[in-house]
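>>> dropping a prediction and its sequence here:
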Amino acid sequence: MVLVSVFFMNLLCAMVPCDPANSLPEIDGVRVSGMSGFRGKRLISGGGEDYPVVESRNGAVKGFPMMVMSGRRIFAFEGIPYASAARFQDPVPAKNWTGIRKAFSPGSYCLQIHPGKMLRVFGSENCLTINVYSPKIPASEQAKKLPVIVFIHGGSFTFGSGTEFGPSYLLEKDVIFVSFNYRVGVLGFMSTGDNNSPGNYGLKDQGLALKWVSENIENFGGDKDRVTLMGQSAGSVSVHLHMLNPTSQKYFHRAVLLSGTAHNHWGLQNSTRVLKLTRALAKWVNCGTASNQEIVSCFRKIDPNWLVAAQMNLFDWIPFPAVLFAPVIEHAESPSPFIAESPSVISQSGREAKIPAIFQMTSQEGLMLNYALNGMMKIGGFRNAVKKYLSNYLDYDYVTNDNLNLQGNITDRILNYYNVTNPRNAPLSAYGEMGTDRMFSVGISKGIKLHARIAPTYASLFSFFGKYNQGKFLGVPQNELGVAHTEDLYYYFNASIYLPGFKQHDKEAELSKIMVNLLINFASMGEPLYTDKKSGKDHRIWDAVSPTDEVMQLLQLDRDVLMVDDPFAERKRFWDSLHLKDTIPLVDFSPLLNETGTDSSNDI
């Protein structure tokens, strides 16, 4: 039935437009209309210097001029191949080309089902392309080199593209912006737990993109020794995993993690769970399950669109679990393991990259779970059966019921802690708070505390409720709105596939400029200073996290930008007390269970 629904949605969207039509950012007081995508106003001319040619390791590429929000002209190079990959195999660098390659449009999305595109299956397996945006192309090797920000998109490791996020806000400043595509979903993260398909293909794509940046970015005006790796959600987990990978560490020098770390339980799948998903998918697409070799061989032969669409059948209760195929800890004997040990082991043994890092989350991350239920028209069903579905909603359904009804015990404790006495009538914000803590704040806090032991670490909380709130555009009722997952992302990047761009005099645009100011200085100097526009002086408004503080200090990004105490500290201690194996605390504050909620198959 799910596959039939996906088929008819794809058929419908082949006949009528299904993509949202949001406005682009206002440019220099003039609103740009009638254009799709994020790329902003293109400048039309006869060529020459307006269409610069840059030499890359693979061959020459020609870019085009673009205008950002301030009216500044920049140069864009889109859809440059950086790698290629056969299905379920590690990527290899892109082949060289002769002549000049036009880099005038983004490459294809990697094949996926995208919730922002009406759950259509679209894209291509030939998708490993990179985009570079530069305010100026160097006239010589002696020209001043600019800091570089490389962004890894999120999307539950299942959907998304680097082309969705544009440079209109960032490139008002002198910085190079790079985005790229990587394989997602089953094609990017399917694993059999052995050498038949070790997994982590999407991460290995990302690693080659980082290498490409290191080898080529100076020709675009960038400084290969000042590369900041930035990501959001699944992209943020990816950033953290690169911080734990000794090969990747060579290619970047600062990190920005928005709404995710490798310590968030959904950031890595345990081998038993992902193999279960793989075998279930094999049944749905009529591949045998006699052996892992047979499954992988069959997956490589069948129509990839069918394989991707069939993922919809793997949800326990649509749209949960929020993450299906994801990074895994590979066996050490894998040919080229991306990660072969637990992130906690790597971090606590001092092998995490010792670089300045920013960790950020929104104040109500978990509301996105409610938005997903709203979009699937399942709010009523959830309210009427909270005790049945809460373990799916919060992703602890792996806890078995054979030990004093442990799963039910955990559910009761969670509901009691968040004062949900009548689940049918409880405000949805209560469930949003549960999601914020379980899915985000606990793991992010652990990542912050571990990194603060080895390098300058800055924490921030985005709590600004603006008029471009994504819940409004998703049709969420007014009383259920908040500052949900991804809200902060749109203040760094314009992304018209999701939300309209800002207008020049919006309060949102003012906050965006502050956030970009801090980010650019961090990318340039390794410290998020604020540069006063009038005086040109730098001010330290953001203190680094002290690893010895009992309550963490973080920068609040709201109508007032100031340092505040961590508002989630007490709630995190509650989750630590549950002793779920996938959220092992750094400090065991107050164990309240005699029996632990563990699963011996969970190897994370």
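Sure, I can see it. Residues are numbered from 1 along each chain as shown.
>>> please count neighbours and contacts with C-alpha atoms only from this point.
Will do.
>>> skip the chain neighbours and tell me the closest residue to Thr421.
The shortest distance from Thr421 to any residue other than its chain neighbours is 7.1 Å, reached at Leu415 (CA to CA, 6 or more residues apart in numbering).
>>> how far away is Phe522 from Gly466?
Between Phe522 and Gly466 the distance, using CA to CA, to the nearest Å, works out to 25 Å.
>>> if you count what's nearby, which of those two comes out ahead?
In this comparison of Phe522 against Gly466, neighbours counted by other CA atoms under 10 Å, the higher total goes to Phe522 at 22 against 15.
>>> tell me who's in contact with the closest residue to that one other than its chain neighbours.
Nearest in space to Phe522, with sequence neighbours left out and distances taken as CA to CA, 6+ apart, is Pro528 at 4.3 Å. If you count contacts by CA atoms under 8 Å, 6 or more residues apart in numbering, Pro528 has them with 518-522, 540, 542.
>>> in what helix or strand does the residue nearest to Thr421 lie?
Under DSSP states H and E, the secondary-structure element containing Leu415 is helix 406-417.
>>> so what does that helix touch, helix or strand wise?
If you count contacts as 3 or more CA pairs under 8 Å, 6 or more residues apart in numbering; DSSP states H and E, helix 406-417 packs onto helix 386-393.
>>> for the helix it packs on, which positions count as buried?
Buried residues in helix 386-393, defined by neighbour count with 16 or more other CA atoms under 10 Å: 386-387, 389-393.
>>> format the residues you listed as CSV; extra columns: distance to Asn10.
Listed next are the buried residues of helix 386-393 as CSV, based on distance: CA to CA, whole Å:
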residue, distance to Asn10
Val386, 33
Lys387, 35
Tyr389, 29
Leu390, 31
Ser391, 32
Asn392, 28
Tyr393, 28
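>>> for Asp576, helix, strand, or coil?
Asp576 falls in the helix class when you classify it by DSSP: H, G, I helix; E, B strand; the rest coil.
>>> helix or strand right after the longest strand anywhere in the chain?
Taking DSSP state E as the assignment, the strand of the chain that covers the most residues is strand 222-232. Following the chain from strand 222-232 toward its C-terminal end, the next helix or strand by DSSP H and E is helix 234-243.
>>> helix or strand next in line after that following helix, which one?
Next along the chain after helix 234-243, taking DSSP H and E as the criterion, comes strand 254-258.
>>> just how off-centre is that following strand within its chain?
With CA atoms, centre = their mean, to the nearest Å as the basis, strand 254-258 stands 11 Å off its chain's centre.
>>> structure B:
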Amino acid sequence: MDESWVFVLLILIVKITCYEVEVRVKQGLIVGTTEASVLEGKRYYAFYGVPYARPPIKKLRFKDPVTPKKWKYPYDARAEFHGACAQPHIVQKHAKYGNEDCLYLNIYTPQLPKADSYNLKPVMVWIHGYAFASSFSHIYGADFLLDNDVLLVTVTHRIGVFGFLKVNETDTHANMGLKDIVMALKWIKRNIDKFNGDKTKVTIMGSGSAATFLSSLLMTKARTLFSKMILQSGALFSPSYFQRSESFELKTLADNLSKRGFKNVLRASTDEIILASQKIFNNIELLNFQRPLIPFMPTIELKSNKSLLTISPEHFFSGRTKLNSSMPLLIGFTSQESIAEVIPFLHNPQYLNMFKQSFKFMVPFSDGCHYDYTSETYERIAMAIKKEYFKDGISEKSLERFVKYTSDLQKYPVYKFIKTLLQLKFSKMFVYKFNYVGKFNTMKANSLAGANLAIKGAASGDELCYILKCEPMWENYVLLRNETSNRDTVLIKQMAKWWTDFAKTGDPTPAGQPNKYYWPATTTKGDSLMLIGKESKLVHFASEEKTYKFWNSIYDKYYKKEACAKVHDEL
């Protein structure tokens, strides 16, 4: 059959089967619709753009989220909602994407409750993140997961300046973006049974910076709101985390706005605040800090009845705080995490030549000292990194090594998180490394578009479109509908099964069920890493362990507190 006819027929099938459904939650009646999954054509129910908090605008701008009001009339949740919270546009410079009125859920369920049966299903909650400045949770659909009989809820939350600017040092409004997530989880806890979801089996799942945000919840009382966790390419020990100066950020933002004629942060427009928020740190500050300096990030709050995050990771993981050792964790990373971060170098490898004379480096540590980039210590660290990654020198021919170096910077915090939890005898932990390359590696494809080169491996976020239906790729999924032996189709179904089996049982390959693969929990021996590729297989953490040991040696020699005290050229 001609491909265009396949596309037309599937649209007709979906349209014909759509009809309204109603669910009553605490706020009132919600009207949803029906859809059909793209690969298997299974019917499911969708409720789009459901508010879980009041709009954080006007008097609620830069405030903690507030419980939503009840509505008098049925709430229409039939129209697809792909909205996002206000953020800088990732393509168009000086432009914004999304809106401040953004605290909404999309809810997808394969079955609504029946009067004659009570068979609640596991719930998966999805939050997307990219570089702590972007989030597009609602462009990801539930089809592949729902084909495996679970519910999916996608969540938007405030990020950047609107999520983490602390306007008043004396009040309790802080970490609003994290508190949005907690508010959404509380809403799910109260209402998900009305959608046939089991509130005792909630798995939170995040990618990139969203995974880092979610891992923070382990240190809070909110960890009781979920039973399992999936972290993809992100974890608590991000070098950008807990590095901020709230007063400096507020003052700099206010100064930037004042130069444009706005004397009051609260009254400035969304566009002006986003523009002003992108000019908080300068290049010299970045060089001297040796980490990604990202403003408006989570902060440690003073303890109060409204606080959420009141303890540092160092204190929390010191063993003085009891972890929930019964919570299973699925965590992983991709083989080439940094591909989307080094796009200018991919398209212009000659840029690497500028590192020949002066190698400006970054380190992956979440704590420790920092050095003036003109100091002797800085130069010694640079030489050690070059010896490890660029033994033959740095030139435009070093692109592959440069991608490995920058990817290791992103893998190290995730691997440190894994090692830390293993040492603390945390619950079962299943670890993967995604190395597959197919038609749905959207991050890699977009990063390399127009570049005349080949890069092995998968970029950060490349696994997403094999787990969740990426709306921009919809037509490509339609073409797979009858291609059951296509390797992309096979991987989509395999990954959906792994992820949903984990949500159901706490194990991606539960005993007593038919599985092509056996994926055991990781141990302190560094075994049982699921390498996901053309032929997925279990491997050892050999490469990751080597990288971890190198960066630990750099930390011990130059960045831990004892080392900082021994040098005299730090800032």
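Sure thing, it's come through. Computed from a predicted model, the values in this text were never measured in an experiment.
>>> ok so, going back, list buried residues within the contacts of Pro528 of structure 1.
Buried members of the contacts of Pro528 of structure 1, scored by 16+ other CA under 10 Å, are 518-522, 542.
>>> quick one, strands of the stretch 501-604 of structure 1?
Chain-ordered strands for the stretch 501-604 of structure 1, with DSSP state E, counting those that start in this stretch as the definition, fall at 530-531, 538-539, 553-557, 561-565.
>>> identify whichever of these lies nearest to Ser236 of structure 1.
When these are ranked by proximity to Ser236 of structure 1, the top entry is strand 553-557, at 18.3 Å, counting by CA to CA.
>>> residues in structure 2 aligned with the closest one?
Aligned by TM-score structural alignment, strand 553-557 of structure 1 falls on residues 528-532 of structure 2.
>>> list the buried residues of the matching stretch.
Neighbour-count burial for stretch 528-532 of structure 2, counted by 16+ other CA under 10 Å, picks out 528-532.
>>> reformat those as TSV; add distance to Phe417 of structure 2.
As requested, the buried residues of stretch 528-532 of structure 2 are exported to TSV (distance: CA to CA, whole Å):
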residue	distance to Phe417 of structure 2
Ser528	16
Leu529	15
Met530	17
Leu531	19
Ile532	20
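>>> which one of these is nearest Met473 of structure 2?
For those, the minimum distance to Met473 of structure 2 (CA to CA) is 21.2 Å, reached by Ile532.
>>> list the contacts for the residue nearest to that closest one when sequence neighbours are not counted?
With sequence-adjacent residues excluded and distances taken as CA to CA, 6+ apart, Ile532 of structure 2 is closest to Phe434, at 4.8 Å. Phe434 of structure 2 makes contact with 332-335, 458, 463, 531-533 under the criterion CA under 8 Å, 6+ apart.
>>> before we move on, back to that, counterpart of the residue nearest to Phe522 of structure 1 in structure 2?
Under the pairing rule here (TM-score structural alignment), the equivalent of Pro528 of structure 1 within structure 2 is Pro508.
>>> separation between that match and Pro328 of structure 2?
Here the criterion is CA to CA. By it, Pro508 of structure 2 lies 10 Å from Pro328 of structure 2.
>>> repeat for Phe434 of structure 2
Phe434 of structure 2 is 20 Å from Pro328 of structure 2, where distance means CA to CA.
>>> likewise Gly368 of structure 2?
When distances are taken as CA to CA, Gly368 of structure 2 and Pro328 of structure 2 turn out to be 30 Å apart.
>>> now do Glu246 of structure 2
Counting by CA to CA, the separation of Glu246 of structure 2 from Pro328 of structure 2 is 34 Å.
>>> where does the spatially most central residue of structure 1 land in three-state SS?
A centroid search over structure 1 (CA atoms, centre = their mean) returns Gly154, at 2.4 Å, as the residue closest to the centre. Secondary structure, three-state DSSP: Gly154 of structure 1 is coil.
>>> residues touching the aligned residue in structure 2 for it, list them.
In structure 2, the residue matched to Gly154 of structure 1 (TM-score structural alignment) is Gly129. With contact taken as CA under 8 Å, 6+ apart, Gly129 of structure 2 is in contact with 135-137, 206-211.
>>> 6 Å instead?
135, 207-210 (CA atoms under 6 Å, 6 or more residues apart in numbering).
>>> in structure 1, which of those remain in contact?
Here is what carries over to structure 1 from these, by both residues aligned by TM-score structural alignment, their matches' CA atoms under 6 Å: 207-210.
>>> Leu448 of structure 2: which of those is nearest?
Set against Leu448 of structure 2, the nearest of the kept ones among the contacts of Gly129 of structure 2 by CA to CA is Gly208 (19.5 Å).
>>> can you tell me how far that closest one is from Ala340 of structure 2?
In this structure, Gly208 of structure 2 and Ala340 of structure 2 are 12 Å apart, going by CA to CA.
>>> which one of those two has more residues nearby?
Just comparing Gly208 of structure 2 and Ala340: by other CA under 10 Å the higher neighbour count belongs to Gly208, 24 against 18.
>>> which residue in structure 1 aligns with the more buried one?
Gly208 of structure 2 maps onto Ser233 in structure 1, by TM-score structural alignment.
>>> check contacts around that match.
154, 259-260.
>>> repeat the analysis, applying 7 Å as the threshold.
The neighbourhood of Ser233 of structure 1, defined by CA atoms under 7 Å, 6 or more residues apart in numbering, consists of 154, 258-260.
>>> ok, how many other residues are close to Thr98 of structure 1?
Neighbour count for Thr98 of structure 1, taken as other CA under 10 Å: 8.
>>> what do you get for Tyr389 of structure 2?
By the other CA under 10 Å criterion, the neighbourhood of Tyr389 of structure 2 contains 15 residues.
>>> quick check, it in contact with Val403.
No: at 10.0 Å, Tyr389 of structure 2 and Val403 do not qualify as touching, with contact defined as CA atoms under 7 Å.
>>> which position in structure 1 aligns with Glu396 of structure 2?
Glu396 of structure 2 maps onto Asn425 in structure 1, with residues paired by TM-score structural alignment.
>>> any figure for the gap between that match and Val386 of structure 1?
When CA to CA is applied, the distance between Asn425 of structure 1 and Val386 of structure 1 equals 11 Å.
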